[in-house]
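K.L.:
Let's see this in three dimensions:
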Amino acid sequence: MSGFYDSGYVPARLIFDRLLGLAYVVAFLSTLAQFRALCGARGLLPAPRHLRAAGFRRTPSLFHLHYSDRLAAAVATLGLALSVGVVLGVLDLVALPIAMVIRAVLWVLYLSFVNAGSVFYGFVWEMLLLEAGFLAIFLGNTATAPPIAVVLLLRWLLVRLEVGAGLIKVRNDRAWRDLTALCYHHETQPLPNRFSRHFHRLPKPIHRLEALGNHVAQLIVPFGLLCPQPIASVAAGIIVATQLWLMLSGNFAWLNLLTIALATMALDGRLLAAVVPAEPATDGPLWFAIMVTILTVSMIVLSWAPVRNMAARRQVMNRAFNPLYLGNTYGLFGRITRQRLELLIEGTDDQPGPAASWKAYEFKAKPGTLSRRPRQIAPYHLRLDWMMWFAALSPLQTQAWFPPLIARLLRGDAATLRLLATNPFPRQPPRYVRAVLYRYCFTTRAEHRRTGAWWTRRRIGEYLPPAALRSPADAANEDGND
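P.N.:
Okay, here's the model as predicted:
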């Protein structure tokens, strides 16, 4: 079918498949390590309870059929094995129907976790992985040239991602409009990395250039993706460079990785062929062309909602308009926090009071101990660390998972403690646990040279007063209804 396929995109598809597969690898790895404690049968927000309350139509998931922690681990392991196979090039060795089935199974498995994971799976990169993963089902295999319509749909997804994020910034926060947002962002972002302090200490004119560059990269450049070559390649190159800058300055799970993957689908095949040699592919069968046509029409229809949202004065950020996460609206950091608030969770065996000795639980990546250097975590995703950042900015009453977390620490729950970096009560749980709110700031260069500390902090007050188990019976209550 002349004009329906283009073998020039075979090198781009090879790169895209590997990067998408890598994103799936990280997503299933983090699920395997964290889902039980966060959303398992006795997790902080149990998946069975969430699925029963929401129903299958709102949260389609394999776990509506049956849920157990063992089954969830098996499903995540299967997803991990398939995604590792994709990274290793399995899709290059199988027939078109098998390649489509592998991609579809990955999508269904991860959709099942996202719809069962409530707020712990409500991040923008979960939505992006599902939408990109679904479109990838129709990219073809080694013998089949990529359909041009699917290539354009992947570019259109990237346009929505970037433009949606750009619009939400300039609409919602004056700091983005007056170009001062980056004076705060590197310090106040959810999980700073090892270079974030250095980025924060850059001169203010550089921060203004960063903000201006962000607006150009998100509000102007993306439209070049829909233009002929070489404009599309130039636009893709700018987006890739921007994402590499973001990867250097912070931890955003696999968001930057997936964005780069999408950008590769706009690169000129002649340019990529010199780096990724590939055999020319042929047109696909009629049934495949029909499926691609149906997909294209469906995605055009589903795009109406996010386009209308982007055009609206009261634009919403990161919203799925259907339970399959197709045709989403995207955005990030629509409002910049001006100061970094951190919650420290502490325990004691003493009676609460001025003389009590409190010991802090250390999380794997979020700031805690002042002398600990921020870590590079991305593309891995630490969901509890991220939620602690949101909790510090929100009233306790809005964080349904926080009281169960405190209860698990009072019980010494092993699965919950594995989500943390240190347990200051290794022999037995503390009698009391509290949460204290602090304001954190990066140290200056002089302070860092003098003390070795990466942070300074000032206590603001108690977020949660000292809490204890009400009775011995509470220690046996593991039904997730704390």
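
K.L.:
CA atoms for contacts and neighbours, from now on please.
P.N.:
Fine.

K.L.:
Report the distance from the longest helix along the chain to the chain centre.
P.N.:
With secondary structure taken from DSSP state H, the chain has its longest helix at helix 10-39. Here helix 10-39 is found 11 Å from its chain centre; the criterion is C-alpha atoms, centre = their mean, to the nearest Å.

K.L.:
Give the next helix or strand downstream of that helix.
P.N.:
helix 47-54 (DSSP states H and E).

K.L.:
looking at the protein, which residue lies furthest from center?
P.N.:
Distance from the C-alpha centroid of the chain, by C-alpha atoms, centre = their mean, peaks at residue 355 (41.7 Å).

K.L.:
Could you count how many residues lie near the closest residue in space to residue 88 that isn't next to it in sequence?
P.N.:
In space, residue 88 comes closest to residue 18 once its chain neighbours are excluded; the distance is 7.6 Å by C-alpha to C-alpha, 6 or more residues apart in numbering. A total of 20 residues lie near residue 18 under the criterion other C-alpha atoms under 10 Å.

K.L.:
Against residue 54, how distant is residue 18?
P.N.:
Applying C-alpha to C-alpha, to the nearest Å, the value for residue 18 to residue 54 is 34 Å.

K.L.:
so what secondary structure elements neighbour the longest helix of the chain?
P.N.:
Applying 3 or more C-alpha pairs under 8 Å, 6 or more residues apart in numbering; DSSP states H and E, one finds that helix 10-39 contacts helix 69-87, helix 96-116, helix 124-136, helix 255-264, helix 269-273, helix 414-417.

K.L.:
Now do the fifth one: distance to the chain's middle.
P.N.:
Read it as helix 269-273. Offset of helix 269-273 from its chain centre (C-alpha atoms, centre = their mean): 30 Å.

K.L.:
Pull the residues that contact that helix.
P.N.:
8-12 (C-alpha atoms under 8 Å, 6 or more residues apart in numbering).

K.L.:
let's see it at 6 Å
P.N.:
For helix 269-273, the surrounding residues in contact (C-alpha atoms under 6 Å, 6 or more residues apart in numbering) are 8-9.

K.L.:
So for stretch 133-149, first residue to last residue, what's the gap.
P.N.:
16 Å.

K.L.:
can you check stretch 267-280 too?
P.N.:
Stretch 267-280: ends 17 Å apart by C-alpha to C-alpha.

K.L.:
Can you list the buried residues in that stretch?
P.N.:
267-269, 272-273, 278 (16 or more other C-alpha atoms under 10 Å).

K.L.:
before we move on, what about stretch 43-51?
P.N.:
Going by neighbour count (16+ other C-alpha under 10 Å), the buried part of stretch 43-51 is 43-48, 50-51.

K.L.:
Same check on stretch 426-437?
P.N.:
Within stretch 426-437, the residues scored as buried using 16+ other C-alpha under 10 Å are 429-437.

K.L.:
likewise stretch 407-418?
P.N.:
407-413, 415-417.

K.L.:
swap in stretch 55-68?
P.N.:
56, 59-64, 67.

K.L.:
Make a markdown table out of those and add distance to residue 133 and secondary structure.
P.N.:
Output for those, formatted as a markdown table (distance: C-alpha to C-alpha, whole Å; DSSP: H, G, I helix; E, B strand; the rest coil):
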| residue | distance to residue 133 | secondary structure |
| --- | --- | --- |
| 56 | 21 | coil |
| 59 | 18 | coil |
| 60 | 16 | coil |
| 61 | 16 | coil |
| 62 | 17 | helix |
| 63 | 20 | helix |
| 64 | 22 | helix |
| 67 | 24 | coil |
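
K.L.:
Could you also give me the structure for this next sequence, so I can compare it with the first?
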Amino acid sequence: MDWFAASDYWLTRLVLQRALAGVYLVAFVSAALQFRALLGEHGLTPVPRFVRRVPFRASPSLFHWRYSDRLFAGVSWCGAALAAAIAAGAADAVPLGAAMAMWALLWLAYLSIVNVGQIWYSFGWESLLLEAGFLGIFLGNDETAPPVLVLWLLRWLAFRLEFGAGLIKWRGDRCWRELTCLDYHHETQPMPGPLSWFFHRLPKPLHRVEVAANHVAQLVVPFGLLMPQPVATYAAAVVIVTQLWLVLSGNFSWLNWLTIVIALAAVDSSAFSGPAPAYPAAPLWYVVLVCAATATVVALSYWPVRNMVSRGQQMNASFNSLHLVNTYGAFGSVTRVRHEIVIEGTDDEQPGEETVWREYGFRGKPGDVRRLPRQFAPYHLRLDWQMWFAALSPAYAAGWFEPFTTRLLEGDRATLRLLRHNPFPEEPPRYVRALLYRYRFTTREERRATGDWWQRTLVREFMPPVRGPGDAEHSR
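P.N.:
Prediction:
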């Protein structure tokens, strides 16, 4: 079946599969290390409470049948181990059916996590990983040539991902059309990286060039992904370079890295991979499964295509509970001013004007003005991201911020492990409060004079002082 096989793409598949497994590995480790404080039985938004009110059909997950923190940890760490094994080549060392089962287990395990993850898993890159991971099930292994249909489905995913992101910007904030969004974005993005200060301080004409290049990369280049070779390879190269630029300028979890992985499907590696292996004909059952998956994706593509052509285009939306064939896009509006919530505690009996408040430090989000932002992506700091949203509006903090401050007053170990600095290592504070600050990057002159990366100004009180449990047991 010559129409089915793309033997020349064997190296493309090899790199794509190993890299996709690497992204899965990061995702599962992120879940394992952070779930207890966020989603656990005593978490900020507990899974048991969620599954009691949301039916299985709306959010299919194995945790609807049974939940315990031990089971969640087991699923996360087993997923990480399986992803690591596939990244090391295990799926190529077993029969085709077993390899597909390994990829299917990864997808089912992560789907189970995302579908009970609530606000902490509400990001587009979660659905993107599930959609790419679903296609990864059908890519095959060393027993068969890469299937043409799945490579085209991955190209179609890359097109929707990039073109949808470009459309949402062009239709959204006028600063994208005026080429001025990057006058703000490097400073106000959810989690700046170690080079974000330098990107922000580039001359404004270069910011205009950045925005214009982004429009070309997301509104024009994606059509090249669907063209014959070598045009598709050149288009994929532009996407990859653009994504690496974004990696350097900020922290967007595994979004940029996964976009690079998906774009690899359009790369013709035959020029530098040597002769293609002599693959046997693909088993009929495998051909049937690939064709069925292709038909499913084509049918489900109706909703994201309709969304893209709609004036009311949604960003990062899933149209089914399995997160298959989604719509993508981000930053349809760009924040001009950066606000940050700073949480402080005191062990004074009664706070007053002379009270000394000590500040909690977060791993990724700005806090200490002298601390250079760190690079965490592709790892995802879920609490830090939600703190950015909460600073935009208290509505984003509903349901989890008050329990979070309560855990600080209790000295909850799982919660404190999500932070970089706990100013009360011996025992919890008596009171905590939250203040809202305006943050901006220092100028070059301010940086030289003070050594600070940020300058901050108090805006208002976000949450008044809240009293802790007194002499009750503080830690679990």
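
K.L.:
secondary structure element for the residue farthest from the centre of structure 1?
P.N.:
Residue 355 of structure 1 belongs to no helix or strand, assigned by DSSP H and E.

K.L.:
The residue nearest to residue 88 of structure 1 touches residue 89, doesn't it?
P.N.:
No. Between residue 18 of structure 1 and residue 89 there is no contact under C-alpha atoms under 6 Å: 7.5 Å.

K.L.:
Check the buried residues of stretch 426-437 of structure 1 and tell me the two furthest apart.
P.N.:
Farthest-apart pair in the buried residues of stretch 426-437 of structure 1 is 429 and 437; separation 22.0 Å (C-alpha to C-alpha).

K.L.:
now the residue nearest in space to the middle of structure 1: how far from residue 329 of structure 1?
P.N.:
Centroid-nearest residue in structure 1, with C-alpha atoms, centre = their mean: residue 125, separated by 3.6 Å. According to C-alpha to C-alpha, residue 125 of structure 1 stands 12 Å off from residue 329 of structure 1.

K.L.:
before we move on, what about residue 87 of structure 1?
P.N.:
Noted for residue 87 of structure 1: a distance of 28 Å to residue 329 of structure 1, by C-alpha to C-alpha.

K.L.:
And residue 317 of structure 1, by the same measure?
P.N.:
7 Å.

K.L.:
Counting neighbours, go ahead and name the busier of those two.
P.N.:
Neighbours were counted for residue 317 of structure 1 and for residue 329 using other C-alpha under 10 Å; residue 329 has more, 29 against 21.

K.L.:
residue in structure 2 matching the more buried one?
P.N.:
Here residue 329 of structure 1 is matched to residue 327 in structure 2, going by TM-score structural alignment.

K.L.:
ok, how many other residues are close to the residue nearest to residue 254 of structure 2 when sequence neighbours are not counted?
P.N.:
Once flanking residues are discounted, residue 254 of structure 2 sits nearest to residue 378: 4.1 Å by C-alpha to C-alpha, 6+ apart. By other C-alpha under 10 Å, the residues close to residue 378 of structure 2 number 19.

K.L.:
again with residue 462 of structure 2
P.N.:
Residue 462 of structure 2: 17 neighbours (other C-alpha under 10 Å).

K.L.:
got a list of what it touches?
P.N.:
434-436 are the contacts of residue 462 of structure 2 under C-alpha under 6 Å, 6+ apart.

K.L.:
same question, residue 439 of structure 2
P.N.:
Residues in contact with residue 439 of structure 2, defined by C-alpha under 6 Å, 6+ apart, are 338-339, 455-456.

K.L.:
and if you look at residue 139 of structure 1?
P.N.:
Residue 139 of structure 1 neighbours (C-alpha under 6 Å, 6+ apart): residue 146.

K.L.:
Correct me if wrong, but it is in a strand.
P.N.:
No. Residue 139 of structure 1: not assigned to a strand; according to DSSP: H, G, I helix; E, B strand; the rest coil it is coil.

K.L.:
Rebuild the buried residues of stretch 43-51 of structure 1 as TSV, extending it with distance to residue 160 of structure 1.
P.N.:
Listed next are the buried residues of stretch 43-51 of structure 1 as TSV, based on distance: C-alpha to C-alpha, whole Å:
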residue	distance to residue 160 of structure 1
43	34
44	33
45	31
46	33
47	30
48	33
50	30
51	30
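
K.L.:
Let me know the secondary structure of residue 158 of structure 2.
P.N.:
Assigned by three-state DSSP, the conformation of residue 158 of structure 2 is helix.

K.L.:
quick one: the nearest residue to residue 468 of structure 1 once chain neighbours are set aside from residue 411 of structure 1, how far?
P.N.:
Using C-alpha to C-alpha, 6+ apart and skipping the chain neighbours, the partner closest in space to residue 468 of structure 1 is residue 432 (4.8 Å). Distance, residue 432 of structure 1 to residue 411 of structure 1, by C-alpha to C-alpha: 10 Å.

K.L.:
go on, residue 103 of structure 1?
P.N.:
The value you get for residue 103 of structure 1 to residue 411 of structure 1, if C-alpha to C-alpha is used, is 41 Å.

K.L.:
Same check on residue 145 of structure 1?
P.N.:
57 Å.

K.L.:
How about residue 153 of structure 1?
P.N.:
49 Å.

K.L.:
what do you get for residue 80 of structure 1?
P.N.:
Distance from residue 80 of structure 1 to residue 411 of structure 1, by C-alpha to C-alpha: 31 Å.

K.L.:
same question, residue 347 of structure 1
P.N.:
Residue 347 of structure 1 is 12 Å from residue 411 of structure 1, by C-alpha to C-alpha.

K.L.:
One more: residue 474 of structure 1?
P.N.:
Applying C-alpha to C-alpha, the value for residue 474 of structure 1 to residue 411 of structure 1 is 9 Å.

K.L.:
Next: residue 32 of structure 1.
P.N.:
For residue 32 of structure 1, the distance to residue 411 of structure 1 - C-alpha to C-alpha - is 23 Å.

K.L.:
so who does residue 325 of structure 1 touch?
P.N.:
127, 131.

K.L.:
just checking, residue 438 of structure 2 touches residue 457?
P.N.:
Yes. Counting by C-alpha under 6 Å, residue 438 of structure 2 touches residue 457, with 5.2 Å between them.

K.L.:
quick one: which of these two has more around it?
P.N.:
Using other C-alpha under 10 Å, the more surrounded residue of residue 438 of structure 2 and residue 457 is residue 438, with 17 against 11.
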